[in-house]
Structures are given as C-alpha cells and as structure tokens.
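*Asks:* Compute the structure for the input listed below.
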Amino acid sequence: CHTDLHTIKNEWSNAMYPVVPGHEVVGIVTDVGRGVKNFKAGETVGVGYFVDSCRTCESCSKGYENYCPTLVLTSNGVDYDGATTLGGFSDVVVVNQDYVVRVPESLPLDGAAPLLCAGVTVYSPMMQFGLNAPGKHLGVVGLGGLGHTAVKFGKAFGMTVTVISSSPGKRQEALEHLGADTFLVSHDAEQMKAATGTMDGIIDTVSAGHPIVPLLALLKPMGQMVVVGAPNKPLELPAYAIITGGKRVAGSGVGSVGDCQAMLDFAGKHGITADVEVVKMD
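*Replies:* You can find the predicted model right below:
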C-alpha cells in the first residue's frame, strides 16, 4: 500500500523507526485466547488498517471506529499501553477479535489481502454516498491499487464506469482487462470537455498532487466527489468550482470493521480480487 511507502520514507513526518509495515494482512489463525468466540484455529482471517480503538467515543459508538481520535494503527501506531505497533510483515500478529475479519473461502489470500485497505477504502464511500446504484455513472481517478478495485466494485454494482488517468498507456488495462466503459486522459482538454457534466460521482484515488477543478467539471449538478488518495501537497479548491452546480467534495478514510467485512463478503460473492504481483521475500 502507498501508505506503507509514505511511512517508510517518513514523507508524513510520523515514522517511528524501526518500522515494520503492513496493514493488509491475511493469514491462518494459529491459536485463540480463552474468551475468543468468533474465530478458531485454522480459519482464514484478515486485519486491516487498524487493530483497536477507544470504543467509547461518538465515532466508535456509531460504528465508525475508523474515525476514532485515538485509533490504533496496525503499523507505526501507538497502542494503549504505549507500545509501537508492528505490522503485517511480522512473523505473527496478535489482534483483538473485534478488529479481525473473516476472509471468504472463495478468495485467494494474495488477491484478498489488498482489499483490506485498498478495497474497503473505495467500497466504504461508494456505499456511504450512494455511488453503488446500478445505472449511475462513476468516474475513477487513477488506476493504481485503489483505482483498479474501484472499477471492479463499480462494475459489480452495475454502474457505468469511466477511468480518468494521466497515463494514456493505461487505456487498454482499464477497458479490456478491468471492463471500464470509457477512458479519459486527464490532460487531454478535448476529451475532458466532451465529458463535462456526465458523472454522478467521482472517486479520486491519486496519491500525487494534481488539479481537481477539471475533475469537478465532469460532475453533474449536485454530483459528489470523494477524495481517498493522500497527496503530500494540498489540493487547490476554488469556491466557484463547487458553488457552481452545487457540487460536493468529501474525504473518506478506509472504513469500519463492519464495512471491511461487508466488502469482503461482496467481493467473495462477485469474485473480486486485487490484481497483484507476488514477490518473494528473499
């Protein structure tokens, strides 16, 4: 995940070295504590972006523990005992059962693992903002880890999906491999102009700095953009770009444990996995 890269390189100035990255964790349960009732040894499970939360704040009480102000991150986080958390590249991890999800048997481990961050990061706002309705037009900005899963979920929801990318070379992957309906090159003024006002919603997954005003022009009146990528530099948003047409911009951070389980169940039902290249540790 690009968040791991941000942390390893200390691009967000928050790395607590030595860092053990990894927050898209799948594996087999080897043992459980006495009070564990939800899981047993031998089952395939997953752990996502966080491993604990306060359980008492408003966000936690409403099922949005991913927005808990004292959220304990799976990697490079601070646990409630003051220890620094070590991520999924550890040999083993011990996690409270309330923050573990069940991986459907139909999903391969390698293809399921990235869904625990990339998958839920796009699935959660699509559900929250109604960008999951059959027949609606969804724009997906960027075709990396998050973007390609957004395309897969959008098509599984029955949506029309347009990929917007700065890389013309990704056209074939978007259209032929992932099944997107159309492809726009973001710096092609004619293509962007022709698509003005055609989209119900946009999921912006890009993690590098980029202009968002041209993207907002693609939205229909009252359209919704959700930013899930995390560029190092601030995005520029002139007021006129959202006042005109009553357009809305929101952010979304991963998803709750419930969101993650619902996403995996949906992925298992529809055969959705992340495209991966397996690299041996040696």
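*Asks:* Could you use CA atoms for every contact and neighbour count after this?
*Replies:* Will do.
*Asks:* From what I see, residue 242 and residue 216 are in contact.
*Replies:* Yes. With contacts defined as CA atoms under 8 Å, residue 242 counts as touching residue 216 at a distance of 7.5 Å.
*Asks:* So if I had to pick from those two, which one is more boxed in?
*Replies:* The neighbour comparison of residue 242 against residue 216 (other CA atoms under 10 Å) goes to residue 216, with 25 against 20.
*Asks:* quick one: the strands in the chain?
*Replies:* Applying DSSP state E to the chain gives strands spanning 25-28, 44-47, 50-52, 72-73, 101-102, 137-141, 160-165, 182-185, 199-204, 219-227, 248-251.
*Asks:* Between these, which one is closest to residue 281.
*Replies:* The closest of these to residue 281 is strand 25-28. By CA to CA, the value is 15.2 Å.
*Asks:* For the closest one, buried residues please.
*Replies:* 25-27 (16 or more other CA atoms under 10 Å).
*Asks:* thinking again about what came up before, deepest in the core, which of the strands of the chain is it.
*Replies:* Mean neighbour counts were compared across the strands of the chain using mean count of other CA atoms under 10 Å; the top stretch is strand 137-141, at a mean of 28.
*Asks:* to compare against the first, here's another:
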Amino acid sequence: MDTIGYAAQSAATPLAPFHFERRDLRPNDVAIEILYCGVCHSDLHTVRGDWGPQAYPLIPGHEIVGRVIEVGPEVKKYKAGDNVAVGCMVDSCQKCDQCEHGEEQYCREGMTPTYGSPDRVSGEITQGGYSKHIIVREEFVLSVPDGLDLSRAAPILCAGITTYSPLRTWNISKGSRVGVIGLGGLGHMAVKLAAAMGAHVTVLSRTADKKKDAESLGAHELLISTDEEAMEKAANSFELIIDTVPVEHDVNPYTPLLDIDGTLVMVGQVGPIMGPTTVPMIMGRRRIAGSLIGGIRETQELLDFCAEKNVHPDCEMIRMDEINEAFVRMEKSDVRYRFVIDMASLEA
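*Replies:* As a prediction, this is how the structure comes out:
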C-alpha cells in the first residue's frame, strides 16, 4: 500500500513528508486508515537517538486511533468501518508464558514496537502512526468503544496504559491513597484514572501553582515537595506513588512518604537514577519499582474503563505540519497535556 507519513531522516533533521509502502495484507492483518495520533515524549527521544542508534528514515507515533479499511481472510474480530486503536507494540512471539497470560509487553523474545523495530516476518523496520495508514496483525488491534471521543482517545494508548497498569498491578481501588509526581502527559492521566477508581489522589509538585490544575483533573490535594514541614507530615501517607518525571531526579525525598509495603513506581524516566538510600525501604518494607505500558488485554480493559467513566485525556489538536513546533513546545512542557495530530491535515 502506497502511503505518506512524516519521517526523520536522521537524528539531527526535522520530521518531513515521506512517501513509503506499507506491507501487503497478510491473512491475519488489519489495514487501518489513521484518523488521530498522539505525540509522546518517547517519539522525540527516539527520533533524536537519545535512547540509542535508530534505523532511518523513521516515522514515530504509537498512540493511534483509526478506522478499518480492509482485513485479511483469517481476521475474525474486525471488519471495514470499525473504529480501532493501536498502541506501543504490534507483535510478540505469542507463545511464551508472558504472552500467554496477556503481558505481551514483557514477551520473552521481546515485543515488536510500533515503530523502529524489525518486523518479525519480513525484517523491514516498523513505521508508526504519524502517517495515513498502518497495517497490524489482528491480535494487536484494539476496539474503540462507542463512548470514547475518537479525537481525544489516542493518548490512552500510551500515557493512559502506562499509568493504568501500575494502578491495576498494585490493586488500587476505592479509598486507596495514591500520589502522583509530575503533571504532564503521563501524570494527568494517572490523576484522572486513579480518581475514577475512587482513590484519594495527591499531586506532588515543587510549587503551589499546580494546585488549580491538579484539582481540575480530579486530585484531592497538592503536596509541595520543597516544603520540608509538609513532607515530614506526609510520611507514611501513600500506598502507591506513580513517578512520571521523564528526566533524572532524586527519589529519596519521596520514599518516606510511602506507607509500610508501599511502592514508588517509575514510569517516566528511562535510564540511571540517582542513588537511593535504602533506609526507608528497609525500615518500612517499601520498594522502588518500574512498569512498562500494559498488555493487549489490559489496554482493552482500559479503553472500556475510560468509556464507562468518561475519562478522556486533555488534548491540544495540531496539524501534521506543526509537529516540529510541537516537539519544541513539548520539551518546554508547553502543552496541557498531550498533543494529538489530526491526520486529515496530512495531504496525500
């Protein structure tokens, strides 16, 4: 299939229009016209080579909402006209213990990311959602429930599942005490989702100017992390803290805030962290953990949950040709809280 996207030709060049071929439909494939694609911080890091060398040209984008235009002869779940979504991965081995219990993101052979990774069959490099079309095997296509606004659903596929998965893993429910560090694309979804689960949600911020925003998203309190007295009073306050900060930072001020058996889960920063002191962990059986997106089953559960609870990301719609400006603004945290590309703006 001949199509068009916006690709980086190198780590130093801006994204620009790029014509390319999507693979022919395999028997278990779904062909999708992309309607909307979210813009994730990891898109920026990947195309710039921050996380290692990349195979260029590279089309990013892994928060994809679209409409089925064709299916292979073995596809059973989808038909032309269905509203569907694709997240951060498009394949896995489908046979290891992790895949079999619905956690394909931890596939023993390594899951296949939506862009920048060799296709498991052909070896060609996968290309993402900053494009008009995508072809994905049926098992990695998700159904978008009728209750979701298609134009605002895309960030659920990464920002949403990245924060929903730890909330489910650590059994957050009505009355649970949850802290959220950082109020960007990930953090604002963590607040919305935890609040929708009935948790008591506190946003941790260095300054008081986030209070109004935090409350508008569903948070019950704001804890100022630079206020030593307030931090001391908040000791043992949380069962779970979701740390969405995307850059290296000191976690030591936050671990004493955990209750006995509490967990601080890192979902934002990729790479080394400053050396944590083990004292709060030993003295309270507290832990620092990490979490990577979620499996296909859990992501579908999340989409259904968001439709049921009317949880939508806060989005700013952009045209495809505004993506490079959006990257610059994203680096400055100048977005509330997620850019979404309207693919109708991408000229064929």
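*Asks:* before we move on, back to that, using JSON lines, lay out the strands of structure 1 together with distance to residue 82 of structure 1.
*Replies:* Output for the strands of structure 1, formatted as JSON lines (distance: least, CA to CA, whole Å):
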{"stretch": "strand 25-28", "distance to residue 82 of structure 1": "22"}
{"stretch": "strand 44-47", "distance to residue 82 of structure 1": "20"}
{"stretch": "strand 50-52", "distance to residue 82 of structure 1": "13"}
{"stretch": "strand 72-73", "distance to residue 82 of structure 1": "10"}
{"stretch": "strand 101-102", "distance to residue 82 of structure 1": "25"}
{"stretch": "strand 137-141", "distance to residue 82 of structure 1": "38"}
{"stretch": "strand 160-165", "distance to residue 82 of structure 1": "42"}
{"stretch": "strand 182-185", "distance to residue 82 of structure 1": "47"}
{"stretch": "strand 199-204", "distance to residue 82 of structure 1": "35"}
{"stretch": "strand 219-227", "distance to residue 82 of structure 1": "31"}
{"stretch": "strand 248-251", "distance to residue 82 of structure 1": "29"}
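*Asks:* out of the ones you listed, nearest to residue 3 of structure 1?
*Replies:* Distances from residue 3 of structure 1 to each of the strands of structure 1 were compared by CA to CA, and the smallest falls on strand 72-73, at 11.6 Å.
*Asks:* Output the residue interval of structure 2 matched by that closest one.
*Replies:* Counting by TM-score structural alignment, strand 72-73 of structure 1 pairs with residues 112-113 of structure 2.
*Asks:* how much does that stretch stray from structure 1?
*Replies:* Comparing stretch 112-113 of structure 2 with its match in structure 1 after superposition yields a mean distance of 0.4 Å (mean CA distance after the TM-score superposition for structure 1).
*Asks:* so how far is that stretch from its chain's centroid?
*Replies:* The gap between the average C-alpha position of stretch 112-113 of structure 2 and the chain average comes to 14 Å, counting by CA atoms, centre = their mean, to the nearest Å.
*Asks:* Check stretch 114-130 of structure 2 too.
*Replies:* Here stretch 114-130 of structure 2 is found 18 Å from its chain centre; the criterion is CA atoms, centre = their mean.
*Asks:* Quick one: closest of the strands of structure 1 to residue 129 of structure 1.
*Replies:* Put simply, out of the strands of structure 1 the one that sits nearest residue 129 of structure 1 is strand 219-227, at 7.7 Å, with distance taken as CA to CA.
*Asks:* Check which helices and strands that closest one sits against.
*Replies:* In this structure, strand 219-227 of structure 1 packs against strand 199-204, strand 248-251, with contacts taken as 3 or more CA pairs under 8 Å, 6 or more residues apart in numbering; DSSP states H and E.
*Asks:* Trace that strand over to structure 2 and give me the residue numbers.
*Replies:* Strand 219-227 of structure 1 corresponds to residues 258-266 in structure 2, going by TM-score structural alignment.
*Asks:* Grab the most central residue of structure 1 for me.
*Replies:* When CA atoms, centre = their mean is applied to structure 1, the residue found nearest the centroid is residue 121 (2.2 Å).
*Asks:* Tell me the residue in structure 2 aligned with it.
*Replies:* Alignment note: residue 121 of structure 1 maps to residue 162 in structure 2; criterion TM-score structural alignment.
*Asks:* I'd say its match and residue 292 touch.
*Replies:* Yes. Under the criterion of CA under 8 Å, residue 162 of structure 2 makes contact with residue 292 at 6.3 Å.
*Asks:* and for the two, which residues touch both?
*Replies:* With CA atoms under 8 Å, 6 or more residues apart in numbering applied, the overlap between the contact sets of residue 162 of structure 2 and residue 292 consists of residue 267.
*Asks:* Please report the distance of the closest residue in space to residue 124 of structure 1 that isn't next to it in sequence from residue 120 of structure 1.
*Replies:* Of all residues beyond its chain neighbours, the one nearest residue 124 of structure 1 is residue 255 (5.6 Å), with distances taken as CA to CA, 6 or more residues apart in numbering. Relative to residue 120 of structure 1, residue 255 of structure 1 is positioned 6 Å away (criterion: CA to CA, to the nearest Å).
*Asks:* Next up, the contacts around the closest residue to the match of residue 121 of structure 1 other than its chain neighbours.
*Replies:* Sequence neighbours aside, residue 293 is the residue nearest to residue 162 of structure 2 in space, at 4.1 Å (criterion: CA to CA, 6+ apart). Residues touching residue 293 of structure 2, when contacts are defined by CA under 8 Å, 6+ apart, comprise 88, 105, 158, 161-163, 165.
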